[in-house]
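In: Sequence isn't available, so here's the structure alone:
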């Protein structure tokens, strides 16, 4: 028989994964929630780390791991999409700043002297 405490921790891991997938990544207030949930995940992983090896072949445990993994992959895809969008926006800003500087008509000529080594 499985340890009920371990099973409840695994269910909590799955629930955290689901919550993370449902969080609106565009809302800045969500970042504190994400940090809190990820800290709880780390804590649960540390508690479960030594216990899981005894139950590796139990179907219920394997199913919970598969679910957690699938939710984590979904979250990773959402984060990747947000990152790519942010990179596109940054590239547009850089391109706009570059074109502004090219057409602004402001040329910088440092003052100085040129010495020719040949006489």
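Out: Arrived safely. Just so you know, these numbers come straight off a predicted model, no measurement behind them.
In: going forward, measure contacts and count neighbours with C-alpha atoms only.
Out: Will do.
In: ok, longest helix in this protein?
Out: Across the chain, the longest stretch assigned as helix under DSSP state H is helix 59-103.
In: Below is an additional structure, to be compared with the one above:
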């Protein structure tokens, strides 16, 4: 493998980062795509990492790395926002479930006879 392959991998990494930020995380199908894209990022990092010392001297590579870092920061903010939204919804469900179990319980008793043996 040569440095050109690593440079192309870095360009692909930027494209994947942009695709990740464009995903709609409320759609279940997007979550599957999120997993696929993240796996591709892991594979690309394994290819790119050994070549970074040789590539960092290029202005184009430095700029690509900075762009990737900025996109990843934006992605992190977006993911944290969605995590907070999901957490709030889960809390609402839990509060609702507690309310229902505390005040909405149904008391049932079968019909029967009570015999008092002391009388």
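Out: In hand now; what should we look at? Predicted model, so just to flag it, every value in this text is computed and none were measured.
In: if we can go back for a sec, who does the longest helix of structure 1 touch, helix- and strand-wise?
Out: Here helix 59-103 of structure 1 touches helix 4-22, going by 3 or more C-alpha pairs under 8 Å, 6 or more residues apart in numbering; DSSP states H and E.
In: residues of the helix it packs on that come out buried?
Out: By 16 or more other C-alpha atoms under 10 Å, the buried positions in helix 4-22 of structure 1 come out as 6-7, 9-11, 13-18, 20-21.
In: Max pairwise distance over these: which two?
Out: Largest separation among the buried residues of helix 4-22 of structure 1 by C-alpha to C-alpha: 6 and 21, giving 23.0 Å.
In: still on that earlier bit, just give me the closest of the buried residues of helix 4-22 of structure 1 to residue 52 of structure 1.
Out: Distances from residue 52 of structure 1 to the buried residues of helix 4-22 of structure 1, taken by C-alpha to C-alpha, are shortest for residue 6, at 8.3 Å.
In: What are the neighbouring residues in contact with the closest one?
Out: Neighbour list for residue 6 of structure 1: 48, 51 [criterion: C-alpha atoms under 8 Å, 6 or more residues apart in numbering].
In: Residue 51 of structure 2 contacts residue 4, correct?
Out: No: between residue 51 of structure 2 and residue 4 there is no contact under C-alpha atoms under 8 Å: 9.7 Å.
In: Thank you kindly, that will do.
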